[in-house]
Every structure is written in C-alpha cells, then in structure tokens.
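Novice: Next one to model:
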Amino acid sequence: MKLRITEAVLAEAYRAKVCRERMEELAESIRKSVKERHSLPKMRIRLAEYGNDTELMLTAVSALRKDKEAPSARDRDFRAWMLMLCRSREHEVICYMCNELTDAWERKYRTREMLVLCDVLHTLKGHARTNEMTNRVCDYFFRERRNKLYGKTFRIEEKDMAYAESRLPELDKAVFRMTVNHYSHRTFVAEELAGLCGMGYSLMRRKFKTYYGMGPSEWLRRERIRRIEEDMEYRVELPLKEVAERNAFGSASNFADFCQKQTGMSPCELKAIGYEKWEKRRMDFWNQ
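Specialist: Reported below is the predicted structural model:
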C-alpha cells in the first residue's frame, strides 16, 4: 500500500537524520489507520501524540515544501496528515498550512481538499486550537455563498457549500446572519422571511435562538423599531405618513399603536426626539 505523503516525509527524516525512530512509529500508525479505514475521530485519538511533537511536524513541513507534488485529497494518507498538521501550534506549521497550502488550494478552487479540511476542523473542535485554519476555510466558502446570494459568479456547488456550513458552526452563523440581513428589509413577517431565506420556519427559529438569542418575530420587531427610529433621526424631512409606509404599516393608526406599544411613545414624540438628535449632530459638526 503506497502512502505518498508518508513516504516523502519518512525519506526527509532519513536524509536529515532527525527523529527517525519516532517518524517510523508515526508512519506505521498512519498505515494501520489507513488500512483499517479509521474515521477521523479515531485517527485523532491514535495520532494525537504525534501531532503535538514539534520536531516531527517541522520535519513533515520541510518534506512537503521540497516535494514537487503538493498534498492532494487523492492521497490515501491525506486526511491523517491534515489532522496532525492542523492541530500543531508550531508557528512554522501554521504558516505553511494557512499561507502556502490552503492559499494554493483557494486560488485553484480545490474544493475537495477544502471539504476535507472542514471534516478535520470539525473533528478537532474542542481538542485543539485551530482558529487560523478555521478562518481561512470559512472565508473560502463564505465568499462563494456571498457571491451566489448577490447574483454574482460562483464556482462552488450548492451541496458543497451546504456541507461546509453543516461542519463549521462559525461558517453557518456568518452565512445565516448575512442571509437574514440581505432579506430582512423585504418583510417583517417571520414565516415570509423563512421562505426568502430558503428554509423552514422551525429551522430558522432554531437558528435565531442559537445565533441571536431570540426568536425571529422578536428580532423583526426590534429591527422594525430600529428602522423607524433611524428614519426619525436621519430623515427628518419625511412626514410621519411616509415613515409609516416605508416600514410597511397599512394605516396611521396601526403605526401609532405599534410605536406606543413597543417604545411607550407616540410617533410625534419619536420624531421630536429624532429631530433633536439630528440638530445636535449638525451643530456639533459646524462647531468643530
């Protein structure tokens, strides 16, 4: 069974005459893990001690930099090596993973390798500090999701973006917030917002509770109040009727009832407060 990455690293250890015995132990552990088709959590347990060995990881990075062929998802031992390199806290290893290897995959849109990193980072969560790698991987998928959301050209399939979001909570949170902010100006009804975001109401409600600490209806109410107060403070020339229309109120009485219930003030009182803030801001500017 040929393990290309392992053989290249082992050859470097022999050439440099460093940590030979330890590297042979590691190579044997990787062979067993690959042969027995271990899952990533099982690999993490088996290879943990090697990933924390600075000398081993620096030797591995040296070998990979010299190798003509970069690590690829086609390599049978790819997952094992990514697992160990991602958990290392050695500065040189982090620089190689973030600024060389991952950067090259991003530029070439090597999504298969990036998806493996999603699995690896998911496996290491709670067991190792992987902030730098997590940021790089999340950024790759977030950019493509943003391009798709705004109607721009994107090069990653929907199933791959969805899979990455399911594996990385940080990515899922960022994408959900971006999607909500993109569509929230179109409606103040939670069920309609769920439809615009392309998900069921129960799923959206669960995500709102997790990421915002409140339900979607409560968040939309607060967002509506914020927009009303913003119109009163920054668009002082607008009459109250137009402010009501801009914020989807069918009548002046509904608008007045909403303001009174949510803020304890009438629209006229809110407008007076907004005008005072606007006037103060203008005077502060001219008195600088």
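
Novice: okay, CA-based contacts and neighbour counts for the rest of this
Specialist: Will do.

Novice: how close does L83 get to E55?
Specialist: Using CA to CA, to the nearest Å, one gets 16 Å for the distance from L83 to E55.

Novice: To compare against the first, here's the next sequence to fold:
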Amino acid sequence: MKTDFIELLSGIVPAGLEQAVTALCGEVKGLLNARTPKRYLTLEPYARNTRLCHYLLDVLTRQPALPEVSAPGCRPLLMLLALSEDTEVQNRLLHELVEPWRKACRTPEMLYLCDVLYQTRIPRPLYNMCNEVCDYFFVERRKQMSLQPTPLTEAELQYAEKRLKPLYAAVFRLKVNRYGYRTNSVEELAGMLCMSVSTFREKFSKIYRQSANKWLQEQRIGRIQRDMKYHYDRPLKEIAGRNGFESANRFWEFCTEQMKRSPSKLHKELYDKLCEERRKFYLGE
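Specialist: From the prediction side, this is the model:
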C-alpha cells in the first residue's frame, strides 16, 4: 500500500505550523485530480514558508523507502518544494530525494521532475536539480545510441528531451557529433537526425550559434589537417578520398580556397609543425 502523504502531514505537526499545514492539506486534496502539474503552481505561497518546507521534507524523507510520485500528495508537495527559493531547502531536496532517485534509477520520479522543471522554467535555485535530471536521461540516450541496454523507452527519452531544453541541446550535439563525420552535406545530416532540412538548420543555428554549412566545413578542414599532420606517409590522393573529394582538382581547389595553401604545401607545413612539437617535447622545452 502506497504512503498517503496528506495523512502523514496531518500527524504530529510542529508547534506553530498547525494552521499552515491544515490549509495546505486542504489545497493538496483539491489538486489530487489535477490533469497537469501546472495546477500545482498555485501552491507557491506555501513555498515562502521555509519552516513548512523543511517539515514537508522531513515527512517525505523519513520513510522506510524512497517516496513514489504516484503516492497521494507526493506530486504537489514536490512542486511546492521546487518553488522554494531557500538554499537549504533546495539542497535538501537535491541530496535527499533527487540524487537518491537517480542512483536508484527511478524513472517515474525523474520524469516527473522533468515536468517540475518545465513548469517552473528552471529558475536559478533549480539549476543543480536540472543538471541531475538531464544527466540521467543523457546517459541513457547515449547508451541507446551505442546499442547498449537501457531501461528507458524511446517515448520516455523523447518526453524528457521535449520538456528540458538543456537536455535537448545536449542530445542534439551528441547526435550531430556522432553522425557529422559521415557526411559533408547538411541534407544528409538532417536525414540522419530524422529532421527536415529547414528544421535542422533552425535547431542547429540556435544551439551552435552558427550555420550548419559553416560547421560542416570547419569539421572537414579539421579532418584534412589531422590527416595531413599525423599521416604524412599517406598520399594526397588517399587523403582527398577519405574526406569526400571525388577528384584531385576539387581537393586542390578546396585547400587553396579554404586554407589558402596548396595540398602539397599544407601537407609539408603541418608535418614540419608536428616534428617541431615532438622535438620540443623530447627536449623538455
């Protein structure tokens, strides 16, 4: 049987909190059938009572097991605590509930925290909570992309990413970095992320603060420079092919236009630079 936190609140109430607790219990009961967590924002006035918040934390954390968000009264009380601007209250919420839920892989609780952060628009006091929740889902998304087992479903991952902008941005970067080396085409990269080209360009510009075309070009230049610097024994024709150039002429044009050097000159300069770096390293300079 799940714990009824409304009943627990009405138990032995600390002196001076009786009236506040009675009023809070009445409001929480009225919110039990709320369709969305947005309704819980009406509890914000109670969040200003720091002593009341600590009492709520005591009730939630001094149980034999970690509380479940499906238990009566748990969801609105968590929203109330998240609305508190008191540093000590936020630290207790983080260390006594959020972190244990994460370590125990309590996905329902972590998903509800996504709703809390979404509805409160992640104010400064909740930054640490946001980091914990984002890390939880980011790690599982990375596992899924690496074909490792994860207890989360695709629907749960997408729900969290839709709710939390920092998480969405981190996962977007993860996907771009994972697939970006495979292509030099914005259209192909957008397809790999299952997006239309226009949507991909818009998301990319907002997250990277530059155009997708420019980023892909910078990545291509970086790969060419690394190949020339660390693989001096490779023929230029092979380096050109590895980086998507169909002909030596197109490779020469790209190098002279974008890097202001011919491929052969760039090849020699980068290898000379590597030799100088190694010399300084071995001499301890």
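
Novice: Mind checking which of L83 and E55 of structure 1 has more residues around it?
Specialist: Set L83 of structure 1 next to E55 and count neighbours by other CA atoms under 10 Å: L83 wins out with 24 against 15.

Novice: just checking, that one touches R46?
Specialist: No - using CA atoms under 8 Å, L83 of structure 1 makes no contact with R46, being 10.9 Å away.

Novice: list the contacts for the residue nearest to D86 of structure 2 when sequence neighbours are not counted?
Specialist: Leaving aside its sequence neighbours, D86 of structure 2 sits nearest to T50 (CA to CA, 6 or more residues apart in numbering; 6.8 Å). With contact set as CA atoms under 8 Å, 6 or more residues apart in numbering, T50 of structure 2 has these partners: 84, 86, 89.

Novice: go on, L52 of structure 2?
Specialist: 17, 20-21, 46.

Novice: repeat that with 7 Å
Specialist: Going by CA atoms under 7 Å, 6 or more residues apart in numbering, L52 of structure 2 touches L17.

Novice: Could you check how far whatever residue of structure 1 lines up with it is from E157 of structure 1?
Specialist: Applying TM-score structural alignment, one finds that L52 of structure 2 aligns to L56 in structure 1. L56 of structure 1 sits 37 Å away from E157 of structure 1, going by CA to CA.

Novice: do E269 of structure 1 as well
Specialist: E269 of structure 1 is 51 Å from E157 of structure 1, where distance means CA to CA.

Novice: neighbour count winner among the two?
Specialist: Set E269 of structure 1 next to E157 and count neighbours by other CA under 10 Å: E269 wins out with 14 against 11.

Novice: Looking for the alignment partner of that one in structure 2.
Specialist: In structure 2, E269 of structure 1 lines up with K265, judged by TM-score structural alignment.

Novice: Could you do A73 of structure 1 as well?
Specialist: Aligned by TM-score structural alignment, A73 of structure 1 pairs with V69 of structure 2.

Novice: what do you get for M232 of structure 1?
Specialist: In structure 2, M232 of structure 1 lines up with M228, judged by TM-score structural alignment.

Novice: burial of that match, as a residue count?
Specialist: Using other CA under 10 Å, M228 of structure 2 has 23 other residues around it.

Novice: can you check the one 10 residues further on too?
Specialist: Residue neighbour count, defined by other CA under 10 Å, stands at 12 for E238 of structure 2.

Novice: which residues of the stretch 101-250 of structure 2 fall in helices?
Specialist: Chain-ordered helices for the stretch 101-250 of structure 2, with DSSP state H, counting those that start in this stretch as the definition, fall at 107-120, 127-145, 154-163, 165-179, 186-192, 197-208, 212-230, 236-242, 248-258.

Novice: Out of these, which is the most enclosed?
Specialist: Counting by mean count of other CA atoms under 10 Å, helix 107-120 has the highest mean neighbour count of those, with a mean of 19.

Novice: quick one: contacts of that helix?
Specialist: Residues from elsewhere that reach helix 107-120 of structure 2, judged by CA under 7 Å, 6+ apart: 37-38, 68-69, 79, 101, 130, 133, 160, 163-164.

Novice: which part of structure 1 lines up with that helix?
Specialist: So helix 107-120 of structure 2 sits over residues 111-124 in structure 1, by TM-score structural alignment.

Novice: Any idea which residue is closest to the centre of structure 1?
Specialist: L171 (2.1 Å; CA atoms, centre = their mean).

Novice: how far away is that one from D119 of structure 1?
Specialist: In this view, L171 of structure 1 and D119 of structure 1 are 13 Å apart by CA to CA.

Novice: Same check on L203 of structure 1?
Specialist: Counting by CA to CA - L203 of structure 1 and D119 of structure 1 are separated by 23 Å.

Novice: Just the terminal-to-terminal distance for stretch 103-112 of structure 1.
Specialist: For stretch 103-112 of structure 1, the first-to-last residue distance is 14 Å (CA to CA).

Novice: Check which residues of that stretch are buried.
Specialist: By 16 or more other CA atoms under 10 Å, the buried positions in stretch 103-112 of structure 1 come out as 103, 105-106, 111.

Novice: buried residues in stretch 94-102 of structure 1?
Specialist: For stretch 94-102 of structure 1, the neighbour count (16+ other CA under 10 Å) marks 94, 96-98, 102 as buried.

Novice: make that stretch 276-288 of structure 1, sorry
Specialist: Going by neighbour count (16+ other CA under 10 Å), the buried part of stretch 276-288 of structure 1 is W278.

Novice: ok, now which ones touch the residue opposite A240 of structure 2 in structure 1 once aligned?
Specialist: Counting by TM-score structural alignment, A240 of structure 2 lines up with A244 in structure 1. In this structure, A244 of structure 1 makes contact with 252, 255, judged by CA under 7 Å, 6+ apart.
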